[in-house]
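Asks: Next come a sequence and a model predicted from it.
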Amino acid sequence: MSISLQYVHITVNDPDESLGFYRDALGLEVRNDVASGGFRWVTIGSPTQPDLEIVLSEPHAGRSQADGDSLQELLTKGVLTQIMFRTDDLDATFEKVRESGAEVLQEPIDQPWGPRDCAFRDPSGNMIRISQAPKA
């Protein structure tokens, strides 16, 4: 038996604004864009990980009003999601994302537990960390 991660959902305020970050700054590709009931689900992914997809959706997309309101409140506070990406060139990735206008939370630093990493907020306030494996 084998098991693997297929989808990760990230709640965002505006899928179009979020694409400017995830597609244009991070270099992820759009794989699907579905409209339903006045909302959109945009699926993106890394060209190097074809079996893993990230779904961007608004707080109320496919949810009850109460659940959507709760997600919106957490998203507004900036405490809803933290996503960790890995890159082979942290400094170049950091500069590309910073140049996109993303809010920098932490410039690249060497962590005591091994990796070198940095952190940003996406346009909806989700924390995005990007790491590079320690050099052997």
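Replies: Nice, I can see it.
Asks: contacts and neighbour counts: CA atoms only from here.
Replies: Noted.
Asks: where exactly do the helices run in the protein?
Replies: Shown for the chain, the helices assigned by DSSP state H span residues 15-19, 65-77, 90-99.
Asks: for the last one, which positions count as buried?
Replies: Put plainly, it is helix 90-99. Buried residues in helix 90-99, counted by 16 or more other CA atoms under 10 Å: 90, 91, 93, 94, 96, 97.
Asks: Next up, a structure to set beside the first:
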Amino acid sequence: MTVQSLHHVSVVVDDLEEATAFFTALGLELEGRAPIEGTWVDRINGLDGIRVDIAMMRTPRGQGRLELTKFHSPAAVGEGSGPAPSNTLGLRSIMFEVDDVDATAETAVAHGGELMGEIVDYEDVYRLCYVRGPEGIIIALSQDLR
């Protein structure tokens, strides 16, 4: 038994429209939207009365997906107040390879993102930065310089 591929990463958000618009601005494509509810999803999640809306986003070449999930019932729960720092246990970031880190970071900021530090070159191999997007999601951007 081995893993075949990574199908998608799922992120729970409060404002599905804002998150969808943000990731669309970065170049992801909306693959589809759907309401999800029923006993099957309750059983998978171990929660009763689940009612969510999802937006499935995919990278332009189709090799990666990001599922954005808005919980209507039961209400989503948070881990304290404010965005978590970079060294918080759990999901750290979602990294996207882009053709121009500077332009993509500028687009992210124009759509409500915040550059977390600086844009830097790593050994003339990669140009990198971190942007905090909607809901505090950390998006890492990587540009191959080779």
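Replies: Done, it's in. What you see is a predicted model; the values in this text were computed from it and never measured.
Asks: I'd like the helices of the first structure as CSV, with distance to residue 119 of the first structure appended.
Replies: Below are the helices of the first structure laid out as CSV (distance: least, CA to CA, whole Å):
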stretch, distance to residue 119 of the first structure
helix 15-19, 16
helix 65-77, 17
helix 90-99, 9
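Asks: so which of the ones you listed gets nearest residue 43 of the first structure?
Replies: Smallest distance to residue 43 of the first structure across these (CA to CA): 10.0 Å, for helix 15-19.
Asks: helices and strands around the closest one, which ones?
Replies: The contact analysis (3 or more CA pairs under 8 Å, 6 or more residues apart in numbering; DSSP states H and E) places helix 15-19 of the first structure against strand 39-45, strand 53-57.
Asks: let's see 10 Å
Replies: Counting contacts by 3 or more CA pairs under 10 Å, 6 or more residues apart in numbering; DSSP states H and E, helix 15-19 of the first structure is packed against strand 29-36, strand 39-45, strand 53-57.
Asks: average distance between the longest one and the second structure?
Replies: Between strand 29-36 of the first structure and the aligned residues of the second structure, the post-superposition mean distance stands at 1.1 Å (mean CA distance after the TM-score superposition for the first structure).
Asks: which helices and strands sit right next to that strand?
Replies: Against strand 29-36 of the first structure (3+ CA pairs under 10 Å, 6+ apart) you get helix 15-19, strand 39-45, strand 53-57.
Asks: quick revisit: could you dump the helices and strands packed on helix 15-19 of the first structure to TSV with distance to residue 2 of the first structure and mean neighbour count?
Replies: Listed next are those as TSV, based on distance: least, CA to CA, whole Å; neighbours: other CA atoms under 10 Å:
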stretch	distance to residue 2 of the first structure	mean neighbour count
strand 29-36	24	13
strand 39-45	21	20
strand 53-57	18	22
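Asks: Would you mind giving these as TSV with distance to residue 135 of the first structure added?
Replies: Below are these laid out as TSV (distance: least, CA to CA, whole Å):
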stretch	distance to residue 135 of the first structure
strand 29-36	28
strand 39-45	26
strand 53-57	28
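Asks: Of all those, which one is nearest residue 11 of the first structure?
Replies: strand 53-57 (5.1 Å).
Asks: now the closest one against strand 29-36, angle please.
Replies: Strand 53-57 of the first structure and strand 29-36 are oriented at 40 degrees to each other (axes from the mean of the first three to the mean of the last three CA atoms, to 10 degrees).
Asks: against the second structure, where does strand 53-57 of the first structure fall?
Replies: For strand 53-57 of the first structure, the aligned range in the second structure is residues 65-69, judged by TM-score structural alignment.
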